[in-house]
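A.B. asks: got a sequence here, can you model it:
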Amino acid sequence: MDIGKTLFMILQNMKKFVMKNLSGELTFLGFKCLKIAYYKSPVTQKEIIEETGLSKGTVSKALRRLEKKRLITRRRVGRKYQIELTDEGMAVMKKFEKIASEINKILLKDFSEEEMKNLKNLLERMLKNIEQVVK
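C.D. replies: Got it, this is the predicted structure:
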């Protein structure tokens, strides 16, 4: 049984579902940056670079696009850029939360409460195992 492959395929399909339902509003990288800013706001550009593992130039370009779409504001604070979501950015993330809830319902369709509880525990153990290796 190749659990890694199955998890990868689930994640790929979740990504497709999200991007399809955001109807071309964002690139996946733009969405990723927006999501980081949403959950960690305010956040610095450097923190987004560290979290995504992408280059400064790549992240900067994605943030410029988000700023142009008026989804974020970037302001210089000392030597750093601070990123915050605009009202429009918040609206996109609220839409994402609805999509995430829908994905959850799809993934767990026909699962009993006990199965959901067991799955959550198993996935948390897997996450803990992989986190110990990558730290």
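A.B. asks: every contact and neighbour count from this point should use C-alpha atoms.
C.D. replies: Noted.
A.B. asks: name the residues that touch stretch 34-53?
C.D. replies: 32-33, 55-56, 59-60, 66, 71-72, 80-85, 89-90, 93 (C-alpha atoms under 8 Å, 6 or more residues apart in numbering).
A.B. asks: just those residues: which are in helices?
C.D. replies: Judged by DSSP state H, helices contain the following of the contacts of stretch 34-53: 32, 33, 56, 59, 60, 66, 89, 90, 93.
A.B. asks: sequence B follows; please return its structure for comparison with A:
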Amino acid sequence: MPAKSEKACDLISELYWAMRKAFEERLEELGVTFLEFKALVHLKSAKTQKDLLKEMNVSKSTASKVLSSLERKRIVKRERMGKAYTVELTDKGFEVLKAIEKAGKELEEKMFSQMTGKEKSEFLFLLKKAINGLEGGK
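C.D. replies: From the prediction side, this is the model:
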């Protein structure tokens, strides 16, 4: 389906939502929600539940619900260490994360399938340049 607009913001938004939809469909196949995926990315190494909620920028109750769900699925395990809980990926968690990373790579390859290597490089360069422009040249 052709793009609906010629405005950069609309096209970037359309690209984001198309990628997000496709990615969430892949996550669903793996039995993981988008929020659970975000938690898994931050849990590549063991850390506390408190650290996780700071990194994910979510409330304590949201982090707790996400971790409880991942625990039920045997993707993470929590252990009490004094007053804090440590959280780490299980073997199944590492397998799921590897499958998610593979799915992300496949989606990116699909997105770039209509571009030459040079076009892909130029596209990425221009995206970075646009981001730098919005961030004031940081």
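A.B. asks: rewinding a little: for ChimeraX, write the select line for the buried members of the contacts of stretch 34-53 of structure 1.
C.D. replies: Per 16 or more other C-alpha atoms under 10 Å, the buried members of the contacts of stretch 34-53 of structure 1 correspond to this ChimeraX selection:
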select :32,33,59,60,66,71,72,81,82,83,84,85,89,90,93
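A.B. asks: in structure 1, which spans are strands?
C.D. replies: In structure 1, the strands defined using DSSP state E lie at 43-44, 72-77, 80-85.
A.B. asks: looking at the ones you listed, which is closest to residue 27 of structure 1?
C.D. replies: strand 72-77 (14.6 Å; C-alpha to C-alpha).
A.B. asks: distance between the closest one and the chain's centre?
C.D. replies: Taking the mean C-alpha point of strand 72-77 of structure 1 and that of its whole chain, the gap between them comes to 20 Å (C-alpha atoms, centre = their mean, to the nearest Å).
A.B. asks: mean deviation, that strand versus structure 2?
C.D. replies: Its matched residues in structure 2 lie on average 2.0 Å from strand 72-77 of structure 1 after superposition (mean C-alpha distance after the TM-score superposition for structure 1).
A.B. asks: which residues in structure 2 does that strand align to?
C.D. replies: The aligned range for strand 72-77 of structure 1 in structure 2 is 76-81, by TM-score structural alignment.
A.B. asks: what's the matching stretch in contact with?
C.D. replies: Applying C-alpha under 8 Å, 6+ apart, the contact partners of stretch 76-81 of structure 2 are 67, 70, 71, 85, 86, 87, 88, 89, 90, 93.
A.B. asks: one more: stretch 125-137 of structure 2?
C.D. replies: So stretch 125-137 of structure 2 is contacted by residue 138 (C-alpha under 8 Å, 6+ apart).
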